[in-house]
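Participant: give the three-dimensional model of this entry:
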Amino acid sequence: MASTERRAALPRLYATHREGLHRLVRFGITGVANTLVNYLTYRLFLLVVNYQVANLVAWAVAVTFSFFMNARFTFRTRPTWSKFVRYPATSLVNLLFTSVGSLIAVNLFHADQRYITLIMGILAIPATYALTKFILKDPPGDLPDAAGATETPDPAPHPERPAPRP
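Facilitator: So this is what the prediction gives:
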């Protein structure tokens, strides 16, 4: 009996938390894409500047990319200037991990400059989810979508999406 109850509980649990689980998966996909953008930008700039400057440039490029991916893809909300201005706060954890962590790892432990920001960036990902969710959430009163998540409606219909229903 207990085994049957446990099997029945899993679909109920999934149904209850489906949107949150999907959002976590989208956040993971965005995190991987953002890490690639950051790392490729870092490696490109490492050819012409020192590793700390390359890291800061890569961070700025990655924050901009991450903002739009997280707003549109992960949290399905409209990007606004207000959110964009606040969004870099979500990446301060990443910046601290990659900058300070890289500095310590390179200078004290002789870590390889080519890979250290990638490692530090991966270590920072879990902490950024809660901050990102807080910054990108829409204010109370926005219209809920069909799944119950709030989404600010676009002023103009998106070419790949039907216009929001009234």
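
Participant: from here on, just use CA atoms for contacts and neighbour counts.
Facilitator: OK.

Participant: can you give me the distance of Ile104 to Val49?
Facilitator: Distance, Ile104 to Val49, using CA to CA, to the nearest Å: 19 Å.

Participant: all helices for this protein, in order.
Facilitator: For the chain, the helices defined by DSSP state H cover 2-46, 51-69, 81-86, 92-109, 113-136.

Participant: let's compare: structure for the following, please.
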Amino acid sequence: MNKHSKQMEVLLYLVFGGLTTLVNIVTYYVAANLIGMDYKLATTIAWLVAVLFAFFTNKAYVFKSEQSAWKELFPFMGARLLSYFLDIGTMIVLVDLIHVDDLISKIAANVLVVLFNYVASKYFIFNDQTVEKEEQANDRVQ
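Facilitator: Down below sits the predicted model:
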């Protein structure tokens, strides 16, 4: 990948990561503040909505992956499950232990989550080299 392509990928990831974060925070706000859900349940629902949005935008626009969605969905969900624990853990620490406002806590948690998700997506999920190596290994076995 050339330097321009890498820069474009990072830029697109930041744009769609920002949109995913917005989806997450707006969904959280609606669930927690307008509907009145507990912040943990609201965080869980916001995470699920944001993960689905992120999967399709990352696949189509950021990493332009041509692999089967089913082949990438489960690793993506697995990595995002780890980011969910980072998200909910950060929320619990900030809201329950330090007593920071829940919406400010949600924004802070999302900064950590975006960084984690980029690394996971770039190097483990939408990594064509990983898929090519697996296919080469399968060809050698057959």
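
Participant: which residue is nearest the middle of the second structure?
Facilitator: Geometric centre of the second structure, nearest residue: Asn117, 4.7 Å, by CA atoms, centre = their mean.

Participant: list the contacts for that one?
Facilitator: When contacts are counted by CA atoms under 8 Å, 6 or more residues apart in numbering, Asn117 of the second structure touches 79-80, 83.

Participant: now check the first structure for the residue matching it.
Facilitator: Aligned by TM-score structural alignment, Asn117 of the second structure pairs with Thr128 of the first structure.

Participant: how about the nearest residue to Phe116 of the second structure, chain neighbours excluded?
Facilitator: Ser83 (6.9 Å; CA to CA, 6 or more residues apart in numbering).

Participant: ignore what I typed, I meant Leu12 of the second structure.
Facilitator: Val62 (5.5 Å).

Participant: that neighbour maps to what in the first structure?
Facilitator: Match for Val62 of the second structure (TM-score structural alignment): Thr74.

Participant: how many residues are close by Val106 of the first structure?
Facilitator: By the measure other CA atoms under 10 Å, the count of residues near Val106 of the first structure is 15.

Participant: do I have it right that the match of Val62 of the second structure meets Gly20?
Facilitator: No: with contacts counted by CA atoms under 8 Å, Thr74 of the first structure stays clear of Gly20, the gap being 10.2 Å.

Participant: among those two, which residue is more densely surrounded?
Facilitator: Thr74 (24 against 13).

Participant: roughly how far does the aligned residue in the second structure for Thr98 of the first structure sit from Asp139 of the second structure?
Facilitator: In the second structure, the residue paired with Thr98 of the first structure is Asp87, using TM-score structural alignment. Distance of Asp87 of the second structure to Asp139 of the second structure, given as CA to CA: 40 Å.

Participant: the two: who's more crowded?
Facilitator: In terms of neighbours (other CA under 10 Å), Asp87 is the more surrounded of Asp87 of the second structure and Asp139; the figures are 25 against 9.

Participant: need the nearest residue in space to Tyr29 of the second structure, chain neighbours excluded.
Facilitator: Excluding the flanking residues, the one nearest Tyr29 of the second structure by CA to CA, 6+ apart is Leu103, at 7.4 Å.

Participant: and that neighbour, what's its match in the first structure?
Facilitator: Match for Leu103 of the second structure (TM-score structural alignment): Arg114.

Participant: Thr35 of the first structure -> the second structure?
Facilitator: Checking TM-score structural alignment: Thr35 of the first structure goes with Thr21.

Participant: its match reaches Leu112, doesn't it?
Facilitator: No: when contacts are counted by CA under 8 Å, Thr21 of the second structure is not listed as touching Leu112 (11.0 Å).

Participant: looking at these two, which one has more neighbours?
Facilitator: Thr21 (23 against 14).

Participant: please tell me how far that one sits from Asn2 of the second structure.
Facilitator: Look at Thr21 of the second structure and Asn2 of the second structure: by CA to CA, they are 28 Å apart.
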